[in-house]
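Colleague: quick one, structure for this:
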Amino acid sequence: MNEADRFSPERCPRLIVKVGSALIVDQDGEVREDWLRTLVQDIAERRKQGQEITVVSSGAIALGARRLGLPGGGRNSLEDAQASAARGQIALAQVWAGLLDEQNLQAAQVLVTLGDLEDRRRYLNAAATLSRLLSLDVIPIVNENDTVATERIRFGDNDRLAARVAQAANGDGVILLSDVDGLYDKNPTHHDDAKFIPVIRNIDDIEGMADGRSASGMGSGGMVSKIEAARIATTVGADLAIVSGHPDHALRVFAETGRGSVFVGEGTAGARKAWLAGGLTDEGVVIIDQGAVDALRNGNSLLPAGAIRIEGKFQRGDLVTIVDSKHNKIARGLVEYDYVDAARIIGRRSEDIPRILGYAPRSALVHRSHMAVL
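Modeller: I've put the predicted structure just below:
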């Protein structure tokens, strides 16, 4: 089997594509617009085939540094990086929007910080925004918000960000378009006998093969960050590929040749939610009736009508345990309401909730996308 088939529209309904700085911005600090146009054409073709795509785009700092005349690609200091990002993000968004518009596609800019995807409440907001944009046939263009990130509180590279976005967006696959064509058993720049590794099923076996250097000197990542991204993606059930972005139509070339290193996800959609199932202390309990138990086990969300009572003073985004009337554990998930509003709507029909709360409600008490059935 061509391992690239794992990322086809048929097998990968929701794909995250990360594009490295060296691919988007040349050594003079200008956008490689002709190359980027071919990538956008690939994205448009996949979108026509039904694949939902989110782009994680590097390049803002490198682009902004050129426009501000800052040395070192804008990375000589945190202040330079923040200023470069502020200037470059506008230019980068304009380029993406213009090229996608040529393909009759809309772009939306999504800037996130580490805290947005690590804090559970903010994670829910980011996840909801991404899902809604994709449902509206929009291509989200995601980048780290380097204008406010600090050295201690940031992703630091867009490889790991792409993997986190895959988690938030329920992505089925991640393609890292890079200045390298995959993983080798040793650095091919320094070793002529380096062997290419096309498929990786156990990351622990290859962890020591990488170094942290970016081949171009323009980006902030290296092979170490890509392997860390692969660990994040695969443990939530998504496949991840490291692919050369140098050729025109890089996604098409990958699909046709299969050239790249593919890290195979460790499970099905159940594994994607494994982090919810264990290891975290819940902030409350929701007791549900038998009808809701059956609904959850059939893959549905928990609606307020199925809840009998709640325990604990949880906030929206906190982890709660869902139990039946005998306190048997049924599921764990991130709750969509704080305990005050949840108490007001349990047992009530969906059409009654706007009147009770006085605002448009969330679709569920605990949405299936943020729930692990035990």
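Colleague: make it CA atoms for all contacts and neighbour counts henceforth
Modeller: Will do.
Colleague: now do the contacts for the nearest residue to S363 once chain neighbours are set aside.
Modeller: Computed as Cα to Cα, 6 or more residues apart in numbering, the closest residue to S363 that is not its neighbour in sequence is L303, at 7.6 Å. Listed by Cα atoms under 8 Å, 6 or more residues apart in numbering, the contact set of L303 reads A292, S350, S363, A364, L365, V366.
Colleague: generate a PyMOL selection restricted to the buried subset of these.
Modeller: To isolate the buried ones among the contacts of L303 in PyMOL, judged by 16 or more other Cα atoms under 10 Å, type:
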select buried, resi 292+350+364+365+366
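Colleague: residue boundaries of the helices in the protein?
Modeller: 21-24, 33-48, 60-68, 78-102, 114-118, 120-135, 158-168, 223-235, 250-257, 269-272, 274-277, 290-297, 339-345, 353-357 (DSSP state H).
Colleague: quick one, which of those is nearest to V320?
Modeller: When the helices of the chain are compared by Cα to Cα, helix 274-277 sits nearest V320, at 9.6 Å.
Colleague: quick one: residues in contact with the closest one.
Modeller: In contact with helix 274-277 (Cα under 8 Å, 6+ apart) are residues V236, L319, A331, R332, G333, H370, M371, A372, V373, L374.
Colleague: how about this one, so we can line them up?
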Amino acid sequence: MATLSTAKRVVVKIGSALLVDRVSGDLRGDWLLSLAEDVTALKQRGTDVILVSSGSIALGRGVLGLPRTELPLEQSQAAAAVGQIRLARAYEEALAPHGITTAQVLVTLEDSTSRRRYLNSRATMETLLGFGVVPIVNENDTIATDEIRYGDNDRLAAQVAVTVGADQLILLSDVDGFYSANPAEDPNAHRYDVIDEITGEIEAMAGDAGSGLSKGGMKTKLMAAQTATAAGCAMAITEGSRMNPLRGLEQGATATWFTAQLDPHAARKGWIAAMKPRGEITVDTGAARALGTGKSLLPAGVSRVDGTFGRGDPVAILDETGHKLGQGLSRYTALEAKKIRGHHSTEIEPILGYPGRAALIHRDDMAL
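Modeller: Sure, this is the predicted structure:
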């Protein structure tokens, strides 16, 4: 079974009801400072941390004097615009004393459904984590509409975990795990410590109950678990209102763990390998040898480009005899790839007229 102490890269989802006091509408500052201590402890032992935080609308509605009931879309977006800047500042002020730099990342559903935008999001997050930054991710409620929104941050957190290749996802919630029924209504309901497989029976147990300031119920948490575990990421649901909730989880606080069958790296490679290629890229002998040692594919090693494909599309990688070495997600369109093939990365900007990425296909986006 996964434990937080073994995490290499962890995504932590924080619900509105944990971060914002339901009565006053104020930020729970002491709780946030205790969370910052937990994040610092994880960072100090080399774990990458990404926080997916609700709270912008809850904070903004308090500032604007809006009721704590369902708001019209335009009022939700206005509340998010006011609350988002306060939310980002709160995280910055909580983590900065520990020497941790934060970054705000706002996303919409389109950022995951479009492969090009998905790759851009992944590259940005990887760069931030490489600098030791803790990204604070939230749905861009200011511009999101019903057609393009995730609808809850449980699913958003799972998608972020998949995007960054996290091995663990922690949902800090107002419940301490997954129950066979709603424990508030059924005294015989029991909590699962570990769920190895999400069966139809488990799905039938999930209800739609949510708390006053949050949108997510157990059904959305189960959907998040399905997304995360399929991508090789274990997921935990635990009660998060206590001080130092991550430390508490590590020390044995009650929770439900959903186990992953694969590691994130293998799951991602399998996903890429299963795609139907939109084109072909032929590489020279030197590039083929470099790919075999785990290198990215640079334009200099490409001898031929065939097909019509866009950024983020899957392409087959062939050697000079036509043998398929594998496939990957291209960071350039077919037209761009044809222009820069055979050239060094330093020549990309002069050729295309704008700066580009050094690799045509990054090793993380490749299955050989």
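Colleague: give me the distance between the residue lying farthest from the centre of the second structure and V162 of the second structure.
Modeller: Distance from the centre of the second structure peaks at T321, with 39.0 Å (Cα atoms, centre = their mean). Using Cα to Cα, to the nearest Å, T321 of the second structure is found at 35 Å from V162 of the second structure.
Colleague: got it, and H362 of the second structure?
Modeller: 17 Å.
Colleague: now swap in G301 of the second structure and tell me
Modeller: With Cα to Cα as the criterion, G301 of the second structure and V162 of the second structure are 30 Å apart.
Colleague: check S53 of the second structure too.
Modeller: 17 Å.
Colleague: cool, and S241 of the second structure?
Modeller: S241 of the second structure is 26 Å from V162 of the second structure, by Cα to Cα.
Colleague: again with S24 of the second structure
Modeller: Taken as Cα to Cα, the span from S24 of the second structure to V162 of the second structure is 35 Å.
Colleague: ok, S214 of the first structure touching V224?
Modeller: No. Counting by Cα atoms under 8 Å, V224 is not a contact partner of S214 of the first structure; they are 9.6 Å apart.
Colleague: what's the neighbour count on the aligned residue in the first structure for A79 of the second structure?
Modeller: Using TM-score structural alignment, the partner of A79 of the second structure in the first structure is S84. S84 of the first structure: 27 surrounding residues under other Cα atoms under 10 Å.
Colleague: grab the nearest non-local neighbour of S84 of the first structure.
Modeller: Residue nearest to S84 of the first structure in three dimensions, not counting chain neighbours: G64, with 4.2 Å by Cα to Cα, 6+ apart.
Colleague: pull the contacting residues for that neighbour.
Modeller: G74, A83, S84, A85, A86, R87, G88, Q89, A91.
Colleague: the second one: neighbouring residues, count only.
Modeller: What it means is A83 of the first structure. When neighbours are counted by other Cα under 10 Å, A83 of the first structure comes out with 20.
Colleague: can you add distance to A210 of the first structure and give the helices of the first structure back as CSV?
Modeller: Below are those laid out as CSV (distance: least, Cα to Cα, whole Å):
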stretch, distance to A210 of the first structure
helix 21-24, 19
helix 33-48, 27
helix 60-68, 24
helix 78-102, 26
helix 114-118, 24
helix 120-135, 30
helix 158-168, 14
helix 223-235, 5
helix 250-257, 22
helix 269-272, 26
helix 274-277, 26
helix 290-297, 42
helix 339-345, 47
helix 353-357, 53
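Colleague: okay, those, which one's buried deepest?
Modeller: helix 158-168 (a mean of 27; mean count of other Cα atoms under 10 Å).
Colleague: so it aligns onto which residues of the second structure?
Modeller: On the second structure, the counterpart of helix 158-168 of the first structure by TM-score structural alignment is residues 153-163.
Colleague: now stretch 236-247 of the first structure
Modeller: Going by TM-score structural alignment, stretch 236-247 of the first structure lines up with residues 231-242 of the second structure.
Colleague: what do you get for stretch 18-26 of the first structure?
Modeller: Residues 13-21 of the second structure are matched to stretch 18-26 of the first structure when aligned by TM-score structural alignment.
Colleague: residues contacting the matching stretch, please?
Modeller: Here stretch 13-21 of the second structure has contacts from 26-28, 31-32, 51-55, 58-59, 153-154, 157, 169-174, 211-214, 240-241, using Cα under 8 Å, 6+ apart.
Colleague: quick one: which of those residues sit in strands?
Modeller: Among the contacts of stretch 13-21 of the second structure, the ones falling in strands (DSSP state E) are L51, V52, S53, L169, I170, L171, L172, S173.
Colleague: contacts only, for the third one.
Modeller: Remark: with contacts taken as Cα under 8 Å, 6+ apart, S53 of the second structure is in contact with K13, I14, G15, S16, I136, V137, N138, N153.
Colleague: what is the nearest of those residues to A184 of the second structure?
Modeller: When the contacts of S53 of the second structure are compared against A184 of the second structure (criterion: Cα to Cα), the nearest one is G15, at 19.6 Å.
Colleague: tally of neighbours for the closest one?
Modeller: G15 of the second structure, neighbours per other Cα under 10 Å, totals 26.
Colleague: hmm, back to that, ok, the match of A79 of the second structure touching L63?
Modeller: Yes. In this structure, S84 of the first structure is within contact of L63 by Cα under 8 Å, at 7.3 Å.
Colleague: picking up where we left off before, and the residue farthest from the centre of the second structure, how far is that from R331 of the second structure?
Modeller: 24 Å.
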